[in-house]
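Student: sharing a model prediction with you, sequence too.
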Amino acid sequence: MARGKVQMRRIENPVHRQVIFCKRRMGLLKKAKELSVLNMEGLIERYKCNLPEAQVESTEQNIPMVIQQDVLFLRREVDLLQNSLRYMYGEKDINHMNLGELQSLESNLEVWVNNIRSTKMQLMSREIEMLKNKEGILKAANDILQERVLLAINSCIL
C-alpha cells in the first residue's frame, strides 16, 4: 500500500523536528553510501548486455576504460555530494576547513537564512491577512448582536 504525498510544512515540536531531521539525514547518507559502493562487475555486465555480439569482441578492450572513467566520475560525484551533506549538517569540523570552504559555507548559510526569513514573512503576512478578515467578520457579527440587543431593550421598554 503506497503512502500519499506528504505536504512539507514546518514542524513546531522541536523534539519531533529533530527526530525527523535525523531520519532524513540518515536516509540521505545511506543513499550516498549505496551510490559509492557501486561494483565494477555490475557495470561490466550492464555494458555487455547492451552491446550487440559483433561489437563486443571489437570493443572488449575499450569497455574497461569506459567503465573506469564512469566509476571515477561517479565516485567524484558521490564524494562531492557527501561533502556537501556534511557541510549542510555541520558534521565536518569547521577547524579543518580552509578559507574558501568557510566562505562558501557562510554564503550558503546566508542564502538559507534569507530564504527562511522570506518564507517566514510570507507566512506572517498571510496570517495577518487572515486575522484582519476574521476581525472584520467578528466586528460585523458584533454590530448585528448590538442591534439585536438594542431592539430587545427597546421592545421591553415599550
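Tutor: That came through fine. Numbers count the residues shown, from 1 in each chain.
Student: rest of the way, CA atoms for contacts and neighbours
Tutor: OK.
Student: longest helix in this protein, please.
Tutor: Longest helix of the chain, by residue count under DSSP state H: helix 99-157.
Student: return the distance of it from the chain's centre.
Tutor: 26 Å (CA atoms, centre = their mean, to the nearest Å).
Student: helices or strands up against that helix?
Tutor: If contacts are counted by 3 or more CA pairs under 8 Å, 6 or more residues apart in numbering; DSSP states H and E, helix 99-157 sits against no helix or strand.
Student: swap the cut-off to 10 Å and go again
Tutor: Packing partners of helix 99-157 (3 or more CA pairs under 10 Å, 6 or more residues apart in numbering; DSSP states H and E): helix 62-89.
Student: any idea of the angle the helix it packs on forms with helix 99-157?
Tutor: Going by axes from the mean of the first three to the mean of the last three CA atoms, to 10 degrees, helix 62-89 is angled at 50 degrees with respect to helix 99-157.
Student: try this one side by side with the last:
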Amino acid sequence: MAREKIQIKKIANATARQVTFSKRRRGLFKKAEELSVLCDADVGLIIFSSTGKLFEYSSSREKGVPVPKRYYYIIGLQNEL
C-alpha cells in the first residue's frame, strides 16, 4: 500500500515549521555524509534557516581544503575563461 503524497506548502505554525526544519536538516546532513562515505565524494552543504542562521556540512574538513573554498576557487577559474 503506497503512502499518500503530501502537498508541499509553507507550514503556517512557526513552532511546527521550526521542528520540521530541524528534522529535515538532520536528515539531509545524514544523506550528505552517506553519499560522501559510500561514493568517496567530497560533499559540501550550506543551509540558511528562515531566521538567517547558517548550518553547514563539509565532508573534507579533515582532508585539507574545505569544499566551499574549492568551489569558489573553481568558479573563479571558470569565470576568467
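Tutor: Ah, there it is. Predicted, not measured: the structure shown is a model, and the values here were computed from it.
Student: what is the neighbour count of the closest residue to Leu45 of the second structure other than its chain neighbours?
Tutor: Using CA to CA, 6 or more residues apart in numbering and skipping the chain neighbours, the partner closest in space to Leu45 of the second structure is Tyr57 (5.0 Å). A count of nearby residues for Tyr57 of the second structure, using other CA atoms under 10 Å, gives 19.
Student: just Ser58 of the second structure next, same as before
Tutor: What Ser58 of the second structure shows, counting by other CA under 10 Å, is a neighbour count of 19.
Student: quick check: Glu4 of the second structure vs Tyr71 of the second structure, distance?
Tutor: Going from Glu4 of the second structure to Tyr71 of the second structure by CA to CA, to the nearest Å gives 38 Å.
Student: so these two - more neighbours on which side?
Tutor: More crowded of Glu4 of the second structure and Tyr71, by other CA under 10 Å: Tyr71, with 12 against 6.
Student: surely the more buried one is in contact with Ser58?
Tutor: No - Tyr71 of the second structure lies out of contact with Ser58 (CA atoms under 10 Å); the separation is 11.6 Å.
Student: wait, doesn't Val56 of the first structure sit right on Pro64?
Tutor: No - look at Val56 of the first structure against Pro64 with CA under 10 Å: they stay out of range, at 12.0 Å.
Student: distance check, Val67 of the second structure against Ile46 of the second structure.
Tutor: 10 Å.
Student: list residues touching both of the two?
Tutor: Overlap of the contact sets of Val67 of the second structure and Ile46 (by CA atoms under 10 Å, 6 or more residues apart in numbering) consists of 57-58.
Student: good, wrapping up.
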